[in-house]
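In: A predicted structure for the sequence below; I have some questions about it.
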Amino acid sequence: MLPELATDYPLTAEQTAHYQTNGWVLLRSVAAPDEIPPYREVITSMTNEFAKRYAPIEQRDTYGKAFIQFSNIWELSDDVKKFVTARRFAKIAAELMGVEGVRLYHDQALYKEPRGGHTPWHQDQQYWPLDGVKCVTLWMPLVDVSAEMGTMRFASGSQALGYLGHENISDDSEARFDALVAEKGYPLAYAGDMAAGDATFHNGWTLHGAPGNADAERTREVMTIIYLEDNATISTPDHANRENDLRRWFPGLKPGELAASSLNPLLYHKTLLP
């Protein structure tokens, strides 16, 4: 039997305030040590199989070297679905954003291989047709990871800038946003060492990235889940990536409609019973 992940995680007022002010927060033991291994087994097995599609790391560009990226695994496995749709995680997301309910946008396994490259500065939400919508990403290692393996870095407070335009994860985004962070004087914050089941949550507009994986043997195994507020409206895509996301994550829907396709189930609402 897989762990239910349905019990509440008691957020403090300080943790919620930290998220609202800085655009990110680190929470310890969101999942207990004995809750992670059964899910890690299936997620890692599926991700390793998916990774066979990738070229050798030395043949990839900066984005490709940053991680193996495997999305919407919940569609392919009932076991992963149980993890991705977990009430505990979704309730945290809703409370941090200060909304009544959240829906799933999508999940992503992000596995940074041994000696894998850095993840350049970027905004997640620039990829999504969700302007004006509150979104948050859960980032959870499935194994204990040290800072040297490439845990998260954030430009605290940068979410206040909102949409900074179409800028894919790349050497260009690293240079542009590195200069912007310095110009604005945003404090840099690092997640540091994290245990399996710890998690960061960050706003869709928060500038963030990660160093490379300096470990020559161990993979940084991370699962992410992206949440959007309930009753959100899809915005009109202004570039090709957003057009692709509209087709992939909101099948059959159009700009101006509610972001609530069959791939966006309601995961938590405070009016619903546990």
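Out: Nice, I can see it.

In: going forward, measure contacts between C-alpha atoms and count neighbours the same way
Out: OK.

In: Y39 and Q125, how far apart?
Out: For Y39, the distance to Q125 equals 27 Å [Cα to Cα, to the nearest Å].

In: which of these two has more neighbours?
Out: Using other Cα atoms under 10 Å, the more surrounded residue of Y39 and Q125 is Q125, with 24 against 17.

In: find the helix or strand that L11 is a member of.
Out: Using DSSP states H and E, L11 sits in no helix or strand.

In: for S29, see how far away it is.
Out: Distance of L11 to S29, given as Cα to Cα: 12 Å.

In: got it, and A232?
Out: According to Cα to Cα, A232 and S29 sit 30 Å apart.

In: so what does the longest strand along the chain touch, helix or strand wise?
Out: Criterion DSSP state E: the longest strand present in the chain is strand 101-112. Where contact means 3 or more Cα pairs under 8 Å, 6 or more residues apart in numbering; DSSP states H and E, strand 101-112 is packed against strand 68-71, helix 87-97, strand 220-229, strand 266-269.

In: can you put these in a markdown table and add mean neighbour count and distance to G150?
Out: Supplementary listing: these in a markdown table, determined by neighbours: other Cα atoms under 10 Å; distance: least, Cα to Cα, whole Å:
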| stretch | mean neighbour count | distance to G150 |
| --- | --- | --- |
| strand 68-71 | 19 | 13 |
| helix 87-97 | 23 | 23 |
| strand 220-229 | 25 | 7 |
| strand 266-269 | 21 | 29 |
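
In: include distance to A195 when you put the ones you listed into a markdown table, please.
Out: Formatted as a markdown table, the helices and strands packed on strand 101-112 follow (distance: least, Cα to Cα, whole Å):
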| stretch | distance to A195 |
| --- | --- |
| strand 68-71 | 20 |
| helix 87-97 | 17 |
| strand 220-229 | 11 |
| strand 266-269 | 25 |
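
In: K112: which of these is closest?
Out: The minimum distance between K112 and the helices and strands packed on strand 101-112 falls on strand 220-229, with 4.9 Å, by Cα to Cα.

In: which residues are in contact with the closest one?
Out: Applying Cα atoms under 8 Å, 6 or more residues apart in numbering, the external contacts of strand 220-229 come out as 44, 84, 90, 93-94, 99-114, 133-143, 145, 149-150, 213.

In: and the helix of greatest length in the chain, what other elements does it pack with?
Out: With secondary structure taken from DSSP state H, the chain has its longest helix at helix 36-51. If you count contacts as 3+ Cα pairs under 8 Å, 6+ apart, helix 36-51 packs onto strand 68-71, helix 78-84.

In: all helices of the stretch 51-200 of the chain, in order?
Out: All helices of the stretch 51-200 of the chain, identified by DSSP state H, counting those that start in this stretch, fall at 62-66, 78-84, 87-97, 171-184.

In: tell me the most buried of the ones you listed?
Out: Among those, ranked by average contacts under mean count of other Cα atoms under 10 Å, first place goes to helix 87-97 (a mean of 23).

In: okay, pairing it with this:
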Amino acid sequence: MAGRTKLTQGSDADFERRGYTIYRDVVDADLIAEASRHVDWLVARNPDTRSENLGTRLVGDDPFWLRLVSDPRLLDIAEQYIGPDIALFASHYISKPAGDGQPVLWHQDGSYWPLEPMEVISLWLAIDDSTPENGCLRVIPGSQHLGLQDLERRDDVANVLGSGINTSAVDEDAAVDVVLRAGDVSIHHPNVIHGSNANTSAYRRCGLTIRYIPTTTRIVSEDPWASAFLLRGKGVEDVNDYRPLPTWDAGRHMAFRGCENWAPM
């Protein structure tokens, strides 16, 4: 595949067995710094939204966000799992503020998503170092083989999703902390059980989730999907309608390296 990086850090065998794997040092420090500034910019523009919930509805008119999720290094990872024709389904910063960052209760991503078939890869890009102290991702290895569990509404504790699976389905003794440094990437299966603890530390914990789908996967939604963008390769006729990429506008958008020359593909 001329012109693209062949990534070998992740292991297909590990992913099949554990439901997740890790790639180290994927994104350079300068781009991570821009992403961190982007989070601060989004927080300032959305004062009524907790920073754990900077999500999909904001993506469609945000050139930097789309520049970030279409970075070739990230698409090269996704391509190993879903093939060369790649679309964005959803993306979400989960930025847990120092001191009172909310937990994400045990869940499986596939329970929430309107996708047919459920062919999707979740990529988690560390914007900050992510540790047990500040509420890193936790995974139950191998739980992707259980199938999807029933979701329950959870308002007994403040949490990011407002729901989770019954804890009787979770072997918490088997949980693994996914410890990442800024610029690292983890990927996980849509059925693997995962979550994260609250951030009571003195340090923010921010990660960007990116949900990539092959263009053969249909987004089943009555309304146009806010973050449906074709990022690499070709679409499939009569499967999804993809949104046009926005042109950067100094009056509406965050400035970033190359923004003046950034244009829809």
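Out: Yes, it's here. On a predicted model such as this, the values are computed, not experimentally measured, just so you know.

In: please state their TM-score.
Out: TM-score for the superposed chains, counting by TM-score structural alignment, normalised by the length of the second structure: 0.73, backed by 229 aligned residues with a Cα RMSD of 3.1 Å.

In: quick revisit: in the second structure, what range does the longest strand of the first structure match?
Out: Counting by TM-score structural alignment, strand 101-112 of the first structure pairs with residues 85-96 of the second structure.

In: A199 of the first structure -> the second structure?
Out: Aligned by TM-score structural alignment, A199 of the first structure pairs with V185 of the second structure.

In: need the contact list for its match.
Out: If you count contacts by Cα under 8 Å, 6+ apart, V185 of the second structure has them with 22-26, 123-126.

In: nearest to I169 of the first structure, of the helices and strands packed on helix 36-51 of the first structure?
Out: Closest to I169 of the first structure of those is strand 68-71 (Cα to Cα; 12.8 Å).

In: mean deviation, that closest one versus the second structure?
Out: Comparing strand 68-71 of the first structure with its match in the second structure after superposition yields a mean distance of 3.0 Å (mean Cα distance after the TM-score superposition for the first structure).

In: contact partners of that strand?
Out: Identification of contacts with strand 68-71 of the first structure by Cα under 8 Å, 6+ apart yields 47, 50-51, 54, 106-113.

In: drop anything exposed from those.
Out: Among the contacts of strand 68-71 of the first structure, those classed as buried by 16 or more other Cα atoms under 10 Å are 47, 106-113.

In: quick check: stretch 83-90 of the first structure aligns to which part of the second structure?
Out: Structural correspondence for stretch 83-90 of the first structure: residues 68-75 of the second structure, per TM-score structural alignment.

In: span of that stretch from start to end?
Out: Using Cα to Cα, the end-to-end distance of stretch 68-75 of the second structure comes out at 10 Å.

In: make a markdown table from the contacts of V185 of the second structure and add neighbour count to it.
Out: Formatted as a markdown table, the contacts of V185 of the second structure follow (neighbours: other Cα atoms under 10 Å):
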| residue | neighbour count |
| --- | --- |
| I22 | 20 |
| Y23 | 18 |
| R24 | 14 |
| D25 | 14 |
| V26 | 16 |
| L123 | 26 |
| W124 | 24 |
| L125 | 26 |
| A126 | 27 |
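
In: tell me which of the helices of the stretch 51-200 of the first structure lies nearest to S158 of the first structure.
Out: Closest approach to S158 of the first structure among these is made by helix 171-184 (7.9 Å; Cα to Cα).

In: ok, which stretches of the stretch 101-250 of the second structure are strands?
Out: Here the stretch 101-250 of the second structure has its strands, by DSSP state E, counting those that start in this stretch, at 104-107, 115-116, 121-126, 137-139, 151-153, 163-165, 176-177, 185-188, 194-196, 205-214, 218-219, 229-232.

In: mean distance between the fifth one and the first structure after superposition?
Out: After superposition onto the first structure, strand 151-153 of the second structure sits on average 4.8 Å from its aligned residues (mean Cα distance after the TM-score superposition for the first structure).

In: for S227 of the second structure, see how far away I219 of the second structure is.
Out: Distance of I219 of the second structure to S227 of the second structure, computed by Cα to Cα: 11 Å.

In: need the overlap of contacts for these two.
Out: Joint contacts of I219 of the second structure and S227 (Cα under 8 Å, 6+ apart) are F89.

In: how far out from the middle of the chain is the longest helix of the first structure?
Out: Counting by Cα atoms, centre = their mean, to the nearest Å, helix 36-51 of the first structure is centred 17 Å from the centre of its parent chain.

In: quick revisit: list the contacts of the residue lying closest to the match of A199 of the first structure once chain neighbours are set aside.
Out: Leaving aside its sequence neighbours, V185 of the second structure sits nearest to L125 (Cα to Cα, 6 or more residues apart in numbering; 4.6 Å). L125 of the second structure makes contact with 182-186, 207-210, according to Cα under 8 Å, 6+ apart.

In: map R40 of the first structure onto the second structure.
Out: Aligning on TM-score structural alignment places R40 of the first structure opposite S36 in the second structure.

In: which residues touch the closest residue to that match other than its chain neighbours?
Out: Nearest residue to S36 of the second structure, sequence neighbours excluded (Cα to Cα, 6+ apart): I127, at 6.3 Å. Shown in contact with I127 of the second structure (Cα under 8 Å, 6+ apart): 32-33, 35-36, 182-183, 205-208.

In: of these, which stay in contact in the first structure?
Out: Among these, the contacts conserved in the first structure (both residues aligned by TM-score structural alignment, their matches' Cα atoms under 8 Å) are 32-33, 36, 182-183, 206-208.

In: want to throw these into a markdown table with distance to Q144 of the second structure?
Out: Putting these into a markdown table (distance: Cα to Cα, whole Å) gives the following:
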| residue | distance to Q144 of the second structure |
| --- | --- |
| I32 | 30 |
| A33 | 33 |
| S36 | 31 |
| A182 | 26 |
| G183 | 26 |
| C206 | 25 |
| G207 | 22 |
| L208 | 22 |
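
In: do you know how far the spatially most central residue of the first structure is from I169 of the first structure?
Out: Nearest to the geometric centre of the first structure sits T137, at 3.6 Å (Cα atoms, centre = their mean). Distance of T137 of the first structure to I169 of the first structure, computed by Cα to Cα: 16 Å.

In: trace Y19 of the first structure over to the second structure, please.
Out: Looks like Y19 of the first structure aligns to F15 there (TM-score structural alignment).

In: okay then, goodbye and thanks.
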